[in-house]
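> Sequence first, predicted coordinates after that:
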Amino acid sequence: MIYNVQIKVMPLKDLLDPQGKAVMGGLHNLGMNGVQDVRIGKHITLQVDAESEAAARDIAEEASRKLLANQVMEFYEIEMIS
């Protein structure tokens, strides 16, 4: 069966996000001074052929851990979607 999986990869909260800081500076230059913080991450969608939802989640977990996220600098969240 085919399962759709969304993976959100974001920088760790304690680490500086240079991309986010650059975007925040641009927003402030545009007069949007109410923006207090910007964090830039990745949104990844996988279609996984697996025997069960749990097996699809395991595949997404392994892909995230081994390739999609740098766990030294990023965290990830996995969501099964319909």
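Yes, it's here.

> all contacts plus neighbour counts: C-alpha atoms, from now on.
Will do.

> Doesn't Arg46 lie inside a strand?
That one is not Arg; residue 46 is Leu. Yes. Counting by DSSP: H, G, I helix; E, B strand; the rest coil, Leu46 is found in a strand.

> And for it, nearest residue in space, chain neighbours not counted?
Val5 (5.1 Å; C-alpha to C-alpha, 6 or more residues apart in numbering).

> Mind listing what's buried along stretch 19-31?
Using 16 or more other C-alpha atoms under 10 Å as the test for burial, stretch 19-31 gives Gly20, Met24, Gly25.

> dropping in the other structure now:
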Amino acid sequence: MKARVHVMLKAGVLDPQGEAVRHALGTLGFEGVEGVRQGKVIEIDLAGDDKAGAEGQVKAMCEKLLANTVIEKYDIEIV
């Protein structure tokens, strides 16, 4: 089983990397880009087939290591 975790900065938190990408897109001629938020995707291979247990385990991973929950939010997808 595989888990996919999407981690993004919370709304209102400054995203300098996203702003740099937005600026670069404008420089390259892409007009109309008003904002960019950059995040990360983490894929985790898990043993077993218990989706509920896997989701709980991955949530604990996010809370303890994968996301800074003060400034980041995360979504878990079990595939």
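Alright, I've got the coordinates. The structure displayed is predicted, hence computed values, not measured ones.

> before we move on, back to that, could you single out the nearest of the buried residues of stretch 19-31 of structure 1 to Glu53 of structure 1?
Taking C-alpha to C-alpha as the measure, Glu53 of structure 1 lies nearest Gly20 of the buried residues of stretch 19-31 of structure 1, at 33.8 Å.

> where's the residue mapped onto that closest one from structure 2, which helix or strand?
Aligned against structure 2 by TM-score structural alignment, Gly20 of structure 1 finds its counterpart in Gly18. Counting by DSSP states H and E, the element that carries Gly18 of structure 2 is helix 16-27.

> quick one: that helix to structure 1 mean distance?
In the superposition with structure 1, the average deviation recorded for helix 16-27 of structure 2 is 0.4 Å (mean C-alpha distance after the TM-score superposition for structure 1).

> neighbours around Ala67 of structure 2, how many?
20 (other C-alpha atoms under 10 Å).

> pretty sure it contacts Tyr74?
Yes. Using C-alpha atoms under 8 Å, Ala67 of structure 2 makes contact with Tyr74 at a distance of 7.0 Å.

> which residues are common contacts for those two?
Overlap of the contact sets of Ala67 of structure 2 and Tyr74 (by C-alpha atoms under 8 Å, 6 or more residues apart in numbering) consists of Val7.
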